[in-house]
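In: Provided below are the primary sequence and the corresponding predicted coordinates.
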Amino acid sequence: MTHRATHLVTGAGSGIGAVLARRLLDRGDEVVLLARSAERAAELRTTYDGATVLVADLAGPESMESLALPDRLDSVVHAAGVVRLGPVADLTVDDWAGQLRVNLVAPAALTRVALPALRAARGTVVLVNSGAGLFAHPGWSAYAASKHGLRALADALRAEEPDLRVTSVYPGRTATPMQEEVHRQEGKEYDPGQWIRPETVADAILHVLDLPRDATISDLTVRPGG
């Protein structure tokens, strides 16, 4: 009997996570999604027929502790995130703490809870980072700090769990609702045609997940072409 791969994906409500969850389901894999509330879970179950949807709020990473995960996970893909731009002079404690909770602490907490299932499958952890995880531009300090921390999480996890594959993906600006929100915060007009398609990033993640066991991709940068 052929083993059906099981993947846990965050951020399936929109953008890269949504495309990836759909691709995995359509090819016959088992997909586990997270929703921040029971109401949101009902919406995701309707959108992704056949997926298992669990309730946990990334803004409250302690909610990860009570998750009942499968015994095996072939991958955990951390695709969720939030962004709040502003100069250091203007960012509040809540601006900093909110981004760190969702973008860094929640992935760390979820990964820890998922480790037994990942170890059982010798699985893959994919952390969808950002170009901001490699360099912080003015106005991006808090978001970039959370993403720099996410890179540190990946590097440490890779060394601590040698039987797992751990990949950081660094997409450039991608045409997602988050990018639209970034443009709003920047006071700029948003043209999705200027940026990477989320389908392109999802394809890159699928390549990472499907890579034969003789290799791993530790870091993958995806930049706009043209």
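Out: Ah, there it is.
In: C-alpha from now on. contacts and neighbour counts both.
Out: OK.
In: Am I right that residue 189 is in a helix?
Out: No: read with DSSP: H, G, I helix; E, B strand; the rest coil, residue 189 is coil and lies in no helix.
In: what number of residues lie near it?
Out: 9 (other CA atoms under 10 Å).
In: Kindly report the same for residue 87.
Out: What residue 87 shows, counting by other CA under 10 Å, is a neighbour count of 12.
In: And residue 174, by the same measure?
Out: Residue 174 has 25 nearby residues by other CA under 10 Å.
In: Let me see the contact set for the residue nearest to the spatial centre of the chain.
Out: With distances taken as CA atoms, centre = their mean, the residue of the chain nearest its centroid is residue 79 (1.7 Å). With contact taken as CA atoms under 8 Å, 6 or more residues apart in numbering, residue 79 is in contact with 9, 10, 11, 12, 16, 17, 127, 128.
In: what about 10 Å?
Out: With contact set as CA atoms under 10 Å, 6 or more residues apart in numbering, residue 79 has these partners: 9-18, 20, 103, 107, 126-129, 169, 202.
In: same check, this time on residue 217
Out: 165, 166, 167, 168, 169, 207, 208, 209, 211.
In: Could you look up the SS state of residue 170?
Out: Relying on three-state DSSP, one would call residue 170 strand.
In: before we move on, back to that, can you pick the most crowded of the contacts of residue 217?
Out: residue 166 (27 neighbours).
In: is it true that it touches residue 126?
Out: Yes: with contact defined as CA atoms under 10 Å, residue 166 and residue 126 form a contacting pair (6.0 Å).
In: Now for the two: what residues contact both?
Out: Joint contacts of residue 166 and residue 126 (CA under 10 Å, 6+ apart) are 75, 76, 154, 208, 218, 219.
In: Filter these down to just the ones in strands.
Out: 75, 76, 219 (DSSP state E).
In: gap between the second one and residue 130?
Out: From residue 76 across to residue 130, the span is 17 Å (CA to CA, to the nearest Å).
In: More neighbours: which of those two?
Out: A direct count of neighbours by other CA under 10 Å for residue 76 and residue 130 places residue 76 higher, at 26 against 23.
In: for that one, what are its contacts?
Out: 6-10, 32, 107, 110-111, 114-115, 117-118, 123-127, 166, 209.
In: Which members of these occur in helices, if any?
Out: 107, 110, 111, 114, 115, 117, 118, 209 (DSSP state H).
In: you'd agree residue 148 is up against residue 127?
Out: No: assessed by CA under 10 Å, residue 148 is found out of contact with residue 127, at 11.6 Å.
In: In addition, the following structure is provided for comparison:
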Amino acid sequence: MSTVLLTGASRGIGAATARALSDSHDLVLVGRDTAALNAVADDCRSARVVTADLTSADGPALAAAGIDTLDGLVHCAGIAELGRIADTEADQWRRAYEVNVVAVLELTRALLPSLRTARGHVVVVNSGAGYTAKAGWGSYAASKFALRAFTDVLRHEEPDLRVTSVHPGRVDTDMQRAIVADEGGTYDPGAFLTPESVAAAIRQALDATPDAHPTEVVLRPRPH
């Protein structure tokens, strides 16, 4: 049974992915909300919970502790704060990079020996904003462009690993509700992808046959 570590596993895409993988993988669920992580773990066949802030100095090492071999690392944690460049201060940009890029980098670095041992698979949940930057999305899009660069470089530098960048459009999550509220819009869950749809794409990438390297997966909501 292969082992997969998931970040952002307490809710949204991370929780949906944990449930989608539960029947065929031993899971390590990482996040900051212990109660929410335990609730997800209760839905899984085999799951261990690690409470860690991956932006802290010791968070990545705490999440990686005791893992000698790792078949899959799925980065689902992320934040999105909107605002036009003229109105956003440097702290917002720093937060976006710390959570969306640096935490991904540091946890991946901590787990590289374990991933190399298993010839494992790194899956990074990016965004449509990793390809297209729109007004008001500066700090978020910039971090997601940087995250795409990270996955491209990792793929070249670690040829024994598979590295998949997943780019969903808007997804029905708590984060999406906050975004729509910031935009002043009316929330319509049916206009977005479900977390389960993204989780299914992540599982498909992880389950790819050994000769296949799914480098990028792009998902968009269908009109309804």
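Out: Now that the structure is in, tell me what you want to look at. Fair warning: this is a prediction, and the values are worked out from it, not measured in the lab.
In: Residue 190 of structure 1 pairs with which position in structure 2?
Out: In structure 2, the residue matched to residue 190 of structure 1 (TM-score structural alignment) is residue 187.
In: Report the buried members of the contacts of residue 79 of structure 1.
Out: 9-18, 20, 103, 107, 126-129, 169, 202 (16 or more other CA atoms under 10 Å).
In: Which stretches in structure 1 count as helices?
Out: In structure 1, the segments counted as helices under DSSP H are 15-26, 38-47, 93-100, 106-121, 141-160, 177-186, 198-210.
In: got those as JSON lines, with distance to residue 86 of structure 1 columns?
Out: What follows is the helices of structure 1, written out as JSON lines (distance: least, CA to CA, whole Å):
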{"stretch": "helix 15-26", "distance to residue 86 of structure 1": "23"}
{"stretch": "helix 38-47", "distance to residue 86 of structure 1": "29"}
{"stretch": "helix 93-100", "distance to residue 86 of structure 1": "9"}
{"stretch": "helix 106-121", "distance to residue 86 of structure 1": "22"}
{"stretch": "helix 141-160", "distance to residue 86 of structure 1": "8"}
{"stretch": "helix 177-186", "distance to residue 86 of structure 1": "9"}
{"stretch": "helix 198-210", "distance to residue 86 of structure 1": "25"}
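In: Out of the ones you listed, which is closest to residue 65 of structure 1?
Out: helix 106-121 (6.7 Å; CA to CA).
In: In structure 2, what stretch matches the closest one?
Out: Helix 106-121 of structure 1 covers residues 103-118 of structure 2 once aligned (TM-score structural alignment).
In: Equivalent analysis for stretch 167-177 of structure 1, please.
Out: Stretch 167-177 of structure 1 maps onto residues 164-174 of structure 2, going by TM-score structural alignment.
In: Just give me how far that stretch sits from the chain centre.
Out: 9 Å (CA atoms, centre = their mean, to the nearest Å).
In: now swap in stretch 204-219 of structure 1 and tell me
Out: The answer for stretch 204-219 of structure 1 is 16 Å, by CA atoms, centre = their mean.
In: cool, stretch 183-203 of structure 2 as well?
Out: 15 Å.
In: ok, residue 167 of structure 2 to residue 21 of structure 2 distance?
Out: Applying CA to CA to residue 167 of structure 2 and residue 21 of structure 2 gives a distance of 19 Å.
In: Residue 31 of structure 2 matches what in structure 1?
Out: Per TM-score structural alignment, residue 31 of structure 2 is aligned with residue 35.
In: gap between the two ends of the match of stretch 167-177 of structure 1?
Out: 24 Å.
In: Same check on stretch 48-62 of structure 1?
Out: Using CA to CA, the distance between the terminal residues of stretch 48-62 of structure 1 is 26 Å.
In: re earlier: tabulate the contacts of residue 217 of structure 1 (JSON lines), appending distance to residue 44 of structure 1.
Out: Below are the contacts of residue 217 of structure 1 laid out as JSON lines (distance: CA to CA, whole Å):
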{"residue": "165", "distance to residue 44 of structure 1": "28"}
{"residue": "166", "distance to residue 44 of structure 1": "27"}
{"residue": "167", "distance to residue 44 of structure 1": "26"}
{"residue": "168", "distance to residue 44 of structure 1": "26"}
{"residue": "169", "distance to residue 44 of structure 1": "25"}
{"residue": "207", "distance to residue 44 of structure 1": "25"}
{"residue": "208", "distance to residue 44 of structure 1": "25"}
{"residue": "209", "distance to residue 44 of structure 1": "23"}
{"residue": "211", "distance to residue 44 of structure 1": "28"}
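In: what's the closest of the residues you listed to residue 43 of structure 1?
Out: residue 209 (26.5 Å).
In: What's the match for the closest one in structure 2?
Out: In structure 2, residue 209 of structure 1 lands on residue 206 (TM-score structural alignment).
In: What sits closest to that match if chain neighbours are left out?
Out: Ranked by CA to CA, 6 or more residues apart in numbering and with sequence neighbours excluded, the top spatial neighbour of residue 206 of structure 2 is residue 121, at 7.0 Å.
In: How about residue 225 of structure 1?
Out: That would be residue 196: by CA to CA, 6+ apart, it lies 7.8 Å from residue 225 of structure 1.
In: who's in contact with that neighbour?
Out: 171, 172, 173, 174, 175, 176, 222, 223, 224, 225.
In: can we see that at 7 Å?
Out: Taking CA atoms under 7 Å, 6 or more residues apart in numbering as the contact definition, residue 196 of structure 1 lies against 173, 174, 175, 224.
In: go on, residue 132 of structure 1?
Out: Shown in contact with residue 132 of structure 1 (CA under 7 Å, 6+ apart): 144, 147.
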